[in-house]
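Trainee: Need a 3D model of the sequence below.
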Amino acid sequence: MNEVVKDWANVIVRAAIIIMILFFFLWPVKLEGSSMDPTLNDGDIICMSRFFVQMGWYEKGDIIVFQYNDSGKEKTVLKRIVATEGDHIRLLPDGSVEINGKILEEDYIDEPTKGIVDMTIPQGTVFVLGDNRDLSYDSRQMGVISCDDLTGKAVFRWFPISELSCF
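Mentor: Reported below is the predicted structural model:
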């Protein structure tokens, strides 16, 4: 009987370790909506790392996950960081994004960035934009995002189950 208890305890400890690793390093999140097209599509599943965010290992260009309170309803949101604390960001009339006086090279977007933004990013915050700028609700509307609200950094993408095929 004692051997059975040891075996079960061993299985439970190993399962707990696997769950903790997944929770901090490779937690799946399903994308809903088209604000990150063409980089990520509606229904794509990304794996995010909570550990990278907790360690502060994110930078401009990274796709991050954060919680946003939209009219009392908590939403999980994925966007791209385009500016971090201390950066000066301007949206120019020609649709380009200027960070600290330099035009941001964005080969992942298909249309110009509309809006009026001319600000320095406050300490402890990031400025985020969706890749599908015409349809994205992002820092142009919701303001800067507190780094404390970041819950993960996208580390890789899976395709929806419906697109996987063995043939």
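Trainee: from here on, contacts and neighbour counts on C-alpha atoms
Mentor: Will do.
Trainee: does the residue sitting nearest the centre point of the chain belong to a helix or a strand, and which?
Mentor: In the chain, the residue lying closest to the centroid (CA atoms, centre = their mean) is Ile64, at 2.0 Å. Assigning secondary structure by DSSP states H and E places Ile64 in strand 63-70.
Trainee: And the next helix or strand past that strand?
Mentor: In N-to-C order, the element after strand 63-70 by DSSP H and E is strand 73-84.
Trainee: contacting residues around that next one?
Mentor: 31, 36, 59-69, 89, 99, 121, 125-131, 138 (CA atoms under 8 Å, 6 or more residues apart in numbering).
Trainee: what angle separates that strand from strand 63-70?
Mentor: 130 degrees (axes from the mean of the first three to the mean of the last three CA atoms, to 10 degrees).
Trainee: Show me what counts as buried in strand 73-84.
Mentor: 77-84 (16 or more other CA atoms under 10 Å).
Trainee: want to throw these into a markdown table with distance to Pro160?
Mentor: Shown next, in a markdown table, are the buried residues of strand 73-84 (distance: CA to CA, whole Å):
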| residue | distance to Pro160 |
| --- | --- |
| Val77 | 18 |
| Leu78 | 16 |
| Lys79 | 19 |
| Arg80 | 21 |
| Ile81 | 24 |
| Val82 | 27 |
| Ala83 | 30 |
| Thr84 | 31 |
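Trainee: Now show me the structure for the sequence below, then we'll compare the two:
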Amino acid sequence: MAGYFAIFLVILTLVSGLIWLLDALVLAPKRRERLVLAQTGAGNQLAPEVSDTLLKEPAVVETAKSIFPVIAAITLFRSFLYEPFQIPSGSMMPTLLVGDFILVEKFSYDVKDPVWRTTLYHNKLPERGDVAVFKYPEQPTVDFIKRIIGLPGDRIIYRDKQLYIEKACTTGQTTGCGNLERIALTHVPDNQFFQGRYQQRRFHEALGEKGHNILVTPGMQEQVRDYYPQPGTAIDEFVVPEGHYFAVGDNRDNSRDSRFWGFVPADNLVGKAVFIWMSFEFSEDPDSWLPGWVPVGVRFERLGKIE
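Mentor: Now for the predicted structure:
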């Protein structure tokens, strides 16, 4: 089921639309009838202000008619086209930072209704390397954003901060699958990221068409003991079931993802993150007089397409 805000928008759209329809079919004709009767009784000498009063719409009708087109357009836009999200944590650094505002393309995958999230139209399937928003399997009212690294049938190993993938073979495919592949990492010099007191290292990971950057924290041990225990596999090995996906954060040592809670059902997918349309910077000074949620700057250089 959708989140509370989506349900609220749909209900508001329906209520305001029904009030408008009720007024058009029932209430407005009755107001006009009362005006005709009043004019007849006054010998067609009814004062203009009296006519205005008799035809005046109730406040609730006036409000519904003014907000319905706007609310309906917003509901359709965010339900089937693009939905804005704010990045609340650092689990997708360096790709996405806290304070980034992104657009998620809802029609990239299956198109779903905005309340019950039943599939209305089957579109494309996620591709390896997509940054996707989905309903958190353990709490479906919460939206998560991670990178899809495992497709149905893939075998995933994450060991010693290194990703390995054995891609599943599709019907008739004989090359580029069936062999465990070490995903190449290329170090990118960058000293700006820390996790607590630990310096993080930035790498370019050659996954998908163009690859992407990730962060690892050499000083931190992998939390292997907390990994999702899939029956029949090693603790750091995962075989993606049919109809599911394996999603991890780009900030590999600071992300609670499929390694810890399992797989993302296809029905939980919300859409593909495609664009950063705003990025605010917040103060990290604990002695600052400004509240932590107040922006101190705009990172214009971050605006653009998400890789």
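Trainee: related to what we said a few turns ago, for the residue nearest to the centre of structure 1, give me its contacts.
Mentor: Contacts for Ile64 of structure 1 were tallied using CA under 8 Å, 6+ apart; they are 78-81, 150-154.
Trainee: Name the nearest of the buried residues of strand 73-84 of structure 1 relative to Leu26 of structure 1.
Mentor: Comparing the buried residues of strand 73-84 of structure 1 against Leu26 of structure 1 with CA to CA picks out Leu78 as the nearest, at 15.3 Å.
Trainee: Now check structure 2 for the residue matching that closest one.
Mentor: Aligned against structure 2 by TM-score structural alignment, Leu78 of structure 1 finds its counterpart in Ile145.
Trainee: likewise Ser96 of structure 1?
Mentor: Ser96 of structure 1 maps onto Gln162 in structure 2, by TM-score structural alignment.
Trainee: and that match, how many residues sit next to it?
Mentor: Using other CA atoms under 10 Å, Gln162 of structure 2 is surrounded by 14 other residues.
Trainee: Equivalent analysis for Arg182 of structure 2, please.
Mentor: Count around Arg182 of structure 2 with other CA under 10 Å applied: 14.
Trainee: counterpart of the residue nearest to the centre of structure 1 in structure 2?
Mentor: Looks like Ile64 of structure 1 aligns to Ala132 there (TM-score structural alignment).
Trainee: Pull up the gap between its match and Ile183 of structure 2, please.
Mentor: 20 Å (CA to CA, to the nearest Å).
Trainee: Equivalent analysis for Leu22 of structure 2, please.
Mentor: Counting by CA to CA, the gap from Leu22 of structure 2 to Ile183 of structure 2 is 61 Å.
Trainee: so which of the buried residues of strand 73-84 of structure 1 comes closest to Cys47 of structure 1?
Mentor: Leu78 (11.5 Å).
Trainee: Residues touching stretch 116-129 of structure 1, excluding its own?
Mentor: Taking CA under 8 Å, 6+ apart as the rule, stretch 116-129 of structure 1 contacts 79-92, 136-140, 143-148.
Trainee: Restricted to buried residues, select these in ChimeraX.
Mentor: In ChimeraX, a selection of the buried entries from the contacts of stretch 116-129 of structure 1 looks like this (16+ other CA under 10 Å):
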select :79,80,81,82,83,84,87,88,89,90,91,92,136,137,138,139,140,144,145,147
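Trainee: Cross the contacts of stretch 116-129 of structure 1 against helices and list the overlap.
Mentor: 139-140 (DSSP state H).
Trainee: Looking at structure 2, which helix is longest?
Mentor: Max-length helix for structure 2 by DSSP H is helix 59-80.
Trainee: Return the set of buried residues in that helix.
Mentor: 61, 64-65, 68, 71-72, 74-75, 78-80.
Trainee: Adding distance to Phe8 of structure 2, write the residues you listed out as JSON lines.
Mentor: Shown next, in JSON lines, are the buried residues of helix 59-80 of structure 2 (distance: CA to CA, whole Å):
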{"residue": "Val61", "distance to Phe8 of structure 2": "19"}
{"residue": "Ala64", "distance to Phe8 of structure 2": "15"}
{"residue": "Lys65", "distance to Phe8 of structure 2": "18"}
{"residue": "Phe68", "distance to Phe8 of structure 2": "13"}
{"residue": "Ile71", "distance to Phe8 of structure 2": "11"}
{"residue": "Ala72", "distance to Phe8 of structure 2": "12"}
{"residue": "Ile74", "distance to Phe8 of structure 2": "12"}
{"residue": "Thr75", "distance to Phe8 of structure 2": "10"}
{"residue": "Arg78", "distance to Phe8 of structure 2": "13"}
{"residue": "Ser79", "distance to Phe8 of structure 2": "12"}
{"residue": "Phe80", "distance to Phe8 of structure 2": "16"}
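Trainee: List just the nearest of those to Ser279 of structure 2.
Mentor: Nearest to Ser279 of structure 2 among the buried residues of helix 59-80 of structure 2, with distances taken as CA to CA, is Arg78, at 19.9 Å.
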